[in-house]
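In: here's a sequence, model it:
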Amino acid sequence: MKADPAAQRRLLDLAEVDAELGRVHHRRTSMPELAEITAAEQAVRARADARVGVQTQLDDLDREVARQEKEIDAVRAREERDRKLMAGGTLNSKALTDVEHELATLKRRRSVLEDDLLELMERREAIGMDAQHAGVALAEAEQRLAEVTARRDENLADLDTNQARRDAERAKVVPGIPPGLLALYERKRAARGIGAALLRARRCGSCQLEIDRRELSLIKESPADEVVEHEECGVILVRTAESGV
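Out: Down below sits the predicted model:
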């Protein structure tokens, strides 16, 4: 392929811009905040699940407490009714004995229920503390996630600015490169990551290998407008006064 030497030298400008764009892409996909966000999201989910679990226990205990209190109220109401019957003086001896027996039974039943309720309330208090701790832990995890996300977004904004600047530079360089040469460059870049490099002091600017004598002799014999490629790494070798040929 033939191309004006000046156009070939513009490939170096394009390669420099593309290298920076490559670095921008690498930083965008490998910034440490991405891994931190993944870990922070996992922590938030785990702590949210923990809080739900504790809250479920609290809800179950609240229902149990309500049921226990309702049963105690029913026993107390029955006791109050029996006391009124006894105080009314209308009961015969046998009925009075039966009511007294029932009152004693109700008192024992109420005592057991109240002990159970006390145990339930103590358990609820302990789990309530667990719920508070779970809420604090979740809030801390969410705050951590927000902080890391803000750092990532700040970094992304800087990268977006850098990329926009490099895209603008690329748009200025590309029109000065013939379509055929540009297409060859793009194929090289797609295959190897680098499309063109400077031949400096007999060394390839891409792979940094020194050109062997045979290949160097062929390059020296090639006209200035001949597009040459490095046999070793395949990039377009751009010749300038620094090339030593």
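
In: for the rest of this, base every contact and every neighbour count on C-alpha atoms.
Out: Will do.

In: tell me how far the lengthiest helix in the chain lies from the chain's centre.
Out: In the chain, with assignment by DSSP state H, the single longest helix is helix 93-173. Offset of helix 93-173 from its chain centre (Cα atoms, centre = their mean, to the nearest Å): 22 Å.

In: same thing with stretch 19-29?
Out: When C-alpha coordinates are averaged (Cα atoms, centre = their mean), stretch 19-29 and its chain have centres 20 Å apart.

In: for stretch 25-39, same thing?
Out: Distance of stretch 25-39 from the chain centroid (Cα atoms, centre = their mean) equals 9 Å.

In: what about the closest residue to G195 other than its chain neighbours, distance to G22?
Out: Of all residues not flanking G195 in the chain, R189 sits nearest, at 4.0 Å (Cα to Cα, 6 or more residues apart in numbering). In this view, R189 and G22 are 11 Å apart by Cα to Cα, to the nearest Å.

In: tell me which of these two has more neighbours.
Out: R189 (18 against 15; other Cα atoms under 10 Å).

In: same for the helix or strand hosting the residue nearest to G195, what does it pack against?
Out: Here R189, judged by DSSP states H and E, is contained in helix 179-192. Identification of packing neighbours for helix 179-192 by 3 or more Cα pairs under 8 Å, 6 or more residues apart in numbering; DSSP states H and E yields strand 196-200.

In: mind listing what's buried in the strand it packs on?
Out: 196-200 (16 or more other Cα atoms under 10 Å).

In: same question for stretch 236-245.
Out: In stretch 236-245, counting by 16+ other Cα under 10 Å, buried: 236-240.

In: same question, stretch 146-154
Out: Residues 148-149, 152 are the ones in stretch 146-154 that count as buried (16+ other Cα under 10 Å).

In: before we go on, could you also do this sequence so I can check it against the first one:
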Amino acid sequence: MKATVAEQQTLLRLQEIDTRIAQLAHRLRALPQAAPLAELAAREDAVRRSRAEAVGVLEDAKAELGRIESDVQMVEARIARDGDRLTHTSSVKDVTALEAELVSLRKRLSDLEDQELVVMEKVEGAEGAVAAIDDERAAIAVEQQRLETERGEAASVIETEREHAVRDRGTVAAEVPEALLAFYEQRRERGAGVGAALLRQRTCGGCTITLTGNDLEQVRRAAPDEVVQCPECDRILVRTDESGL
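Out: Below you'll find the predicted structure:
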């Protein structure tokens, strides 16, 4: 393939821009906020599971408290009913039976009230656990929002740089003949983003291999308008006064 010296050297400018665009894309993918945001997401997920468990404990405790409160109401109702019956009966047998039942009911009520206090404390503790988890989730959300804002601002700056670089690339690419540009793009795709490299002091800027022997002699003999490639990495070698030929 033939191309003027200027056209070949333009490839170096194009490569510089392409490298810059690739670097910006890498920076965009590797913003410093990404790792802590991922950690926060994992924490939030773990906290969310913990909250589900804590809510389950709270609901069980409330259900238990509800059952005890219902039992308390039933016993209190029976005490009131038996007390009323006691005041309205004149039968010694009924009085004896009612008094015995009231003793038993009051004992049952005392036991239920003791249980009620224990379960109320359990409910209070479970509510505190849920509240603490909610506070932690809120703190995580605040930190996530802060990092998201920082990431958005940083990404915006990088994206602006990338847009400028893409615009510059279009300008420089327009200076390269179509066939040479297509060949460069092919080499770049195969060469991990590097399609053209400067030959400096007989060393390829793409793979850092120093040309010797027949490889060096072939490059030396190539006409200035001949597009040459590195015998090692196959990238386009651009020759300048720095090439040491």
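
In: circling back to that earlier point, and the longest helix of structure 1 against structure 2, how far off on average?
Out: Compared with structure 2 after fitting, helix 93-173 of structure 1 deviates on average by 1.4 Å (mean Cα distance after the TM-score superposition for structure 1).

In: that helix aligns to what range in structure 2?
Out: Using TM-score structural alignment, helix 93-173 of structure 1 corresponds to residues 92-172 of structure 2.

In: matching the residue nearest to G195 of structure 1 against structure 2, which residue comes up?
Out: Aligned by TM-score structural alignment, R189 of structure 1 pairs with R188 of structure 2.

In: residue contacts, its match?
Out: 194-196, 235 (Cα atoms under 8 Å, 6 or more residues apart in numbering).

In: filter the residues you listed down to the buried ones.
Out: Neighbour counting by 16+ other Cα under 10 Å classes 194-196, 235 among the contacts of R188 of structure 2 as buried.

In: pipe those into JSON lines and attach distance to P36 of structure 2 per row.
Out: Putting the buried ones among the contacts of R188 of structure 2 into JSON lines (distance: Cα to Cα, whole Å) gives the following:
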{"residue": "V194", "distance to P36 of structure 2": "32"}
{"residue": "G195", "distance to P36 of structure 2": "36"}
{"residue": "A196", "distance to P36 of structure 2": "38"}
{"residue": "R235", "distance to P36 of structure 2": "39"}
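
In: determine which two of these are furthest apart.
Out: By the measure Cα to Cα, V194 and R235 form the most distant pair in those, at 7.4 Å.

In: who touches both of those two?
Out: Jointly contacting V194 of structure 2 and R235 under the rule Cα under 8 Å, 6+ apart are 187-188, 206.

In: about what we covered before: want to try TSV for the buried residues of stretch 146-154 of structure 1, with distance to L218 of structure 1 as columns?
Out: Listed next are the buried residues of stretch 146-154 of structure 1 as TSV, based on distance: Cα to Cα, whole Å:
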residue	distance to L218 of structure 1
V148	55
T149	55
R152	50
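
In: which position in structure 1 pairs with E217 of structure 2?
Out: For E217 of structure 2, the aligned position in structure 1 is S217, judged by TM-score structural alignment.

In: using the three-state scheme, assign its match.
Out: Following DSSP: H, G, I helix; E, B strand; the rest coil, S217 of structure 1 is assigned to helix.

In: name the nearest residue to T212 of structure 2, ignoring sequence neighbours.
Out: Excluding its sequence neighbours, the residue lying closest to T212 of structure 2 (Cα to Cα, 6+ apart) is R202, at 7.9 Å.

In: give me the number of residues near A138 of structure 2?
Out: If you count neighbours by other Cα under 10 Å, A138 of structure 2 ends up with 13.

In: let me know the secondary structure of E59 of structure 2.
Out: Assignment for E59 of structure 2 (three-state DSSP): helix.

In: show me the contacts for L156 of structure 1.
Out: R28.

In: change it to 10 Å
Out: Contact analysis of L156 of structure 1 by Cα atoms under 10 Å, 6 or more residues apart in numbering lists 24, 27-28, 31, 150, 162.

In: just the buried ones from the residues you listed, in PyMOL syntax?
Out: Here is the PyMOL command that picks out the buried ones among these, judged by 16+ other Cα under 10 Å:
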select buried, resi 24+28
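
In: can I get the contacts of L156 of structure 1 in a markdown table including distance to A48 of structure 1?
Out: Compiled in a markdown table, those are given as follows (distance: Cα to Cα, whole Å):
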| residue | distance to A48 of structure 1 |
| --- | --- |
| V24 | 35 |
| R27 | 31 |
| R28 | 29 |
| M31 | 26 |
| A150 | 21 |
| N162 | 38 |
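
In: narrow the buried residues of stretch 236-245 of structure 1 to those in strands?
Out: The strands, defined by DSSP state E, take in 236-239 from the buried residues of stretch 236-245 of structure 1.

In: between the shared contacts of V194 and R235 of structure 2, which is nearest A138 of structure 2?
Out: Of all these, A138 of structure 2 sits closest to R188, with 47.9 Å by Cα to Cα.

In: report the separation between D130 of structure 1 and R47 of structure 1.
Out: Per Cα to Cα, D130 of structure 1 is found 12 Å from R47 of structure 1.
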